[in-house]
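*Asks:* quick check, what structure comes out for this input:
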Amino acid sequence: MTAAVVLDIGKTNVKLALIGADGHQRAERRRPNTVLRDGPYPHHDTEGIWQWMLATLAAFSSMATVDAIVPVTHGATAALVGDEGLVLPVLDYEHEPAAPLAHYLAVRPGYADTCSPRLPAGLNLGRQLAWQAQAFPAEFSRARHILMYPQYWAWRLSGVAAGEATSLGCHTDLWQPAGQQYSAMVDTLGWRVLMPPMRRAWDTLGPIRPELAAITGLPRGCRIVCGIHDSNASLLRHLDGAAGAEAPAVLSTGTWVVAAAPGKSLDGLREEADMLANSSALGQCVPCMRFMGGREFAELAGTSPVPCDIPVLQRLVDQGTFALPGFAGAGGPFAGRAGSIAGPSPASDAERYALATLYCVLVSDYCLDALGAGAHVVVEGSFTANPFFAPLLAALRPGRQVTVTDDASGTTCGGWMLAHWGSAPAVRSTVAAPLLLDGWQQYRRRWLAQLG
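*Replies:* Coordinates of the predicted model:
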């Protein structure tokens, strides 16, 4: 059996998936995406991931003939590499750089050019890099390449450095989505020489390095694919073959919930609402809006969530218990607001789960409306496991269709597509039947009214 391996690095977990040539997953391994605090700043455990990945690839090599590896990662992350590897640890984007903002703000392009809103902490990659260049000039000067995070892993596996638009276009300040080119900031700070040649997400960069093939038992001809930003991987299969028809809006759910509305105008984007334009793997500008939904759900539901039932959801609606944003402090349409509970507090673990569900549905619906999402929304990712999320969302969008994919990781499917470019697996999905709680529409209106 031949298979591809997708390396899927989310903000919370790292996953390796072995996927057969028919698109079906054969095996999966996971580990936490640990942030280390033993260096100059909080940083990702790249060496821990690397050693775990090599061991897992060795295990996978006994299950199938692995002919391709595709890296898929979260955004807002880059690696500075020199002749010997990393010159600085890979910064965790939730870290708030201590340096004054004046230098960064002076060179940061305007929102009209980049559709990249100003974000807290290191969520703008341009701010991360500007701070690293100022705070660690000797180390920064040794960098040969600035690699987006998927391409860092592709480089470690193949030895070939590449750039790619989906990660560059993810609120970095470094990219002009409309022109599909670097922003002025790259040249102002003299970084163009550090930017490797641009490649497409599905391009093969080269074979796996021979020494890695020997360590893992993988074939020496195993292809290393350039890779892609995770939300764009989820979006990819809904773009493929959509010519002549309106592509659906896609709600990619996980630590981040990202609403993407391909084909919609950029004219309605507003920086103060934390709206942005991503670049798809096909070079399209895609209006997007997102919030840290998985993190907020966990804050509301607790670390050991207890699923609820419909009567519990109905009770919270009836008694007017509301979760008002926000609970993550990491951007989104309600950035800067402190989360609070209005009305009677949830009295049990099941009620906390119900409140978290209601909250994430309401914010998702808010984002979709702000983007002008059309008649069809597809829900991808971890929230597909919540039996009430999509039905409640469908009930707020009468006359329109909400469908749910049958896998919990559209990122993995998108990664498989890159390894088999030109072969799009059928999108297996079901239409969500609206969950018509009594007073659900009125509950939404009351929630919106409390936002001011």
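*Asks:* okay, CA-based contacts and neighbour counts for the rest of this
*Replies:* Will do.
*Asks:* ok, residues contacting stretch 60-72?
*Replies:* Applying CA atoms under 8 Å, 6 or more residues apart in numbering, the contact partners of stretch 60-72 are 1-9, 18, 27, 150-151, 153-154, 216-219, 221-230, 233, 411-412, 415-416, 418-419.
*Asks:* which helix in the chain has the most residues?
*Replies:* If you go by DSSP state H, the chain has its longest helix at helix 349-371.
*Asks:* can you select the buried ones from the contacts of stretch 60-72 in PyMOL?
*Replies:* Buried residues within these, by 16 or more other CA atoms under 10 Å, are selected in PyMOL with:
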select buried, resi 3+4+5+6+7+8+9+18+150+151+153+154+216+217+218+219+222+223+224+225+226+227+228+229+230+233+411+412+415+416+418+419
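*Asks:* which of the contacts of stretch 60-72 fall within strands?
*Replies:* Under the assignment DSSP state E, the contacts of stretch 60-72 contribute 2-9, 18, 27, 223-225, 228-229 to strands.
*Asks:* please give the structure of this sequence too, so both can be compared:
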Amino acid sequence: MIPCIAIFDIGKTHKKILLFDQRYQIIKEEEVSIEATVDDDGDKGEDLEALTNWIRATWRSLEADQRYDVLAVNFTAYGASLVHLNDAGEAVTPLYNYLKPFPENLEKQFYNTYGDRLTLSAQTASPPLGMLNAGLQLYWLKYQKPALFRQIRHSLHLPQYVAYLFTGELTTEYTSLGCHTALWDFQKKDYHAWVYAEGFDKLLPPLRHYYRPLETTFRSGKILAGLGLHDSSAALIPYLKQYRKPFLLFSMGTWGITLNPFARQPLSTTDLQHDCLQYLTFRGNPVKASRKFIGDVHEKQVKRFAEYYGKPLDYYKSVQYDESLTNAGLLQGLGSAQKQGQALGSDTVVSAVSLEVDLALHDTYEAAYHQLIEQLIQQLLDSLNLAAEGDTGYFKLLLVEGGFSRNQVFMSLLRRVFPDLKIKARKEAQGTALGAALALNVWPY
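*Replies:* Below is the predicted model of the structure:
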């Protein structure tokens, strides 16, 4: 039998079970989609019963498979989702979708009671996002569904609910708390005063550190079990394990997110207004994160380019970097401004992306595409500067993961902007699941 670590990776759309061997290579991966159900308000959401049944059935199947010897198991899941249990340990509410609308009158009541929304947001590193602030889901239940609320004895973040299914232990951990929940006071390193005022601290299980793992049973023996992790925070762990010196991470997908796991300054209201947040690592340290809606804009532009120049939709993938097609002055200016710690575009909303590529000025697709990437980088630098707290000189390494890490034009222009930074493209397979495996410290990495 192959010794391995099992990871349950619970995404909004896809649920996965992955096995990692002693070299942290994936040796088995299965994926399912679970059809959504409707909650007691008629809104679509996760089918908690079906999810629970799939997890239990998958574990039984793994126990029966004599090819694998599972030595440890961990869990990652999406954030902003709570499972509420009664005295018998059974779920008493649906798993409410964080996209449900939050009642305006209740939002007004909350901020009238607990103060200025931007101040509260800065203290909890949580922009006012309604149900996306998991703590406000408890507030909503208390005042909108009091009969249901009175049945609740324990409220678990979704990753910790999955861990509970295996261990029977009720826990809270940092990555789920730090996921824009509005529960955690980042300065005091404790629940925010409003959580105590509402009595929610009594529903949330004790905070447990990752150096105190849990146990579960595999076949007839005891094995190590993790506490569960918020998925986005888990994806950062492989980098924290590998690099000791301060680094920045560009995670480039639909959103272009800059992560700084070496934040030294508290979140400001200005940061929040520019879509810059803080998360917590699995060790409880702050991660400053700033984002731009970059991937969606790129996708729309390359469709436009393809139509205009009569090229295939994915033609951009074949475009080679050509320095003669770049605006050297613009890029040099951007790099120098960043090195001096000057905020760029401080009067704009960071997540908003505004592009002006006049195709009539460019004879070729290649020339237009270089201009597009220049403009995207220009706006990403606003975001990077916020995450870096205005001091890119503090960092020696910039890691780039996601689709743009394979984009030659993007990577080449980025290296021109930051000649003093070592820039590396990272292509970790299943980084979220890998992070969850590494958090257990079963084998060296």
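*Asks:* quantify their similarity with the TM-score.
*Replies:* The TM-score (TM-score structural alignment, normalised by the length of the second structure) is 0.75; 399 aligned residues with a CA RMSD of 3.9 Å.
*Asks:* and the longest helix of the first structure, what does it pack against?
*Replies:* Judged by 3 or more CA pairs under 8 Å, 6 or more residues apart in numbering; DSSP states H and E, helix 349-371 of the first structure is in contact with strand 257-260, strand 285-291, helix 293-301, helix 310-319, strand 322-324, helix 389-395.
*Asks:* apply 6 Å and report the result again.
*Replies:* helix 293-301 (3 or more CA pairs under 6 Å, 6 or more residues apart in numbering; DSSP states H and E).
*Asks:* so what does the helix it packs on touch, helix or strand wise?
*Replies:* helix 349-371.
*Asks:* chain center to the helix it packs on: distance?
*Replies:* 19 Å (CA atoms, centre = their mean, to the nearest Å).
*Asks:* cool, and stretch 11-23 of the first structure?
*Replies:* For stretch 11-23 of the first structure, the distance to the chain centre is 15 Å (CA atoms, centre = their mean).
*Asks:* cool, stretch 189-209 of the first structure as well?
*Replies:* 20 Å.
*Asks:* quick revisit: now the longest helix of the first structure against strand 285-291, angle please.
*Replies:* 150 degrees (axes from the mean of the first three to the mean of the last three CA atoms, to 10 degrees).
*Asks:* end to end on stretch 246-260 of the first structure, go ahead and measure it.
*Replies:* Stretch 246-260 of the first structure has an end-to-end distance of 13 Å (criterion: CA to CA, to the nearest Å).
*Asks:* give me the neighbour count for Leu259 of the second structure.
*Replies:* 27 (other CA atoms under 10 Å).
*Asks:* which ones are touching it?
*Replies:* The contact partners of Leu259 of the second structure, taken as CA atoms under 6 Å, 6 or more residues apart in numbering, are Leu248, Leu249, Lys288, Ala289.
*Asks:* repeat the analysis, applying 8 Å as the threshold.
*Replies:* Leu248, Leu249, Phe250, Ser251, Val287, Lys288, Ala289, Ser290, Ala387.
*Asks:* please apply the same query to Glu28 of the first structure.
*Replies:* Here Glu28 of the first structure is in contact with Lys15, Leu16, Ala17, Leu18 (criterion: CA under 8 Å, 6+ apart).
*Asks:* repeat for Ile7 of the second structure
*Replies:* By CA under 8 Å, 6+ apart, the neighbours of Ile7 of the second structure are Lys16, Ile17, Leu18, Leu19, Val73, Asn74, Phe75, Thr76, Ala433, Ala436, Ala437.
*Asks:* who's in contact with the second one?
*Replies:* Read that as Ile17 of the second structure. By CA under 8 Å, 6+ apart, the neighbours of Ile17 of the second structure are Ala6, Ile7, Phe8, Asp9, Lys28, Glu29, Glu30, Glu31, Thr58.
*Asks:* now the fourth one: how far from Ala91 of the second structure?
*Replies:* It refers to Asp9 of the second structure. In terms of CA to CA, Asp9 of the second structure sits 21 Å off from Ala91 of the second structure.
*Asks:* for the last one, same thing?
*Replies:* Per CA to CA, Thr58 of the second structure is found 20 Å from Ala91 of the second structure.
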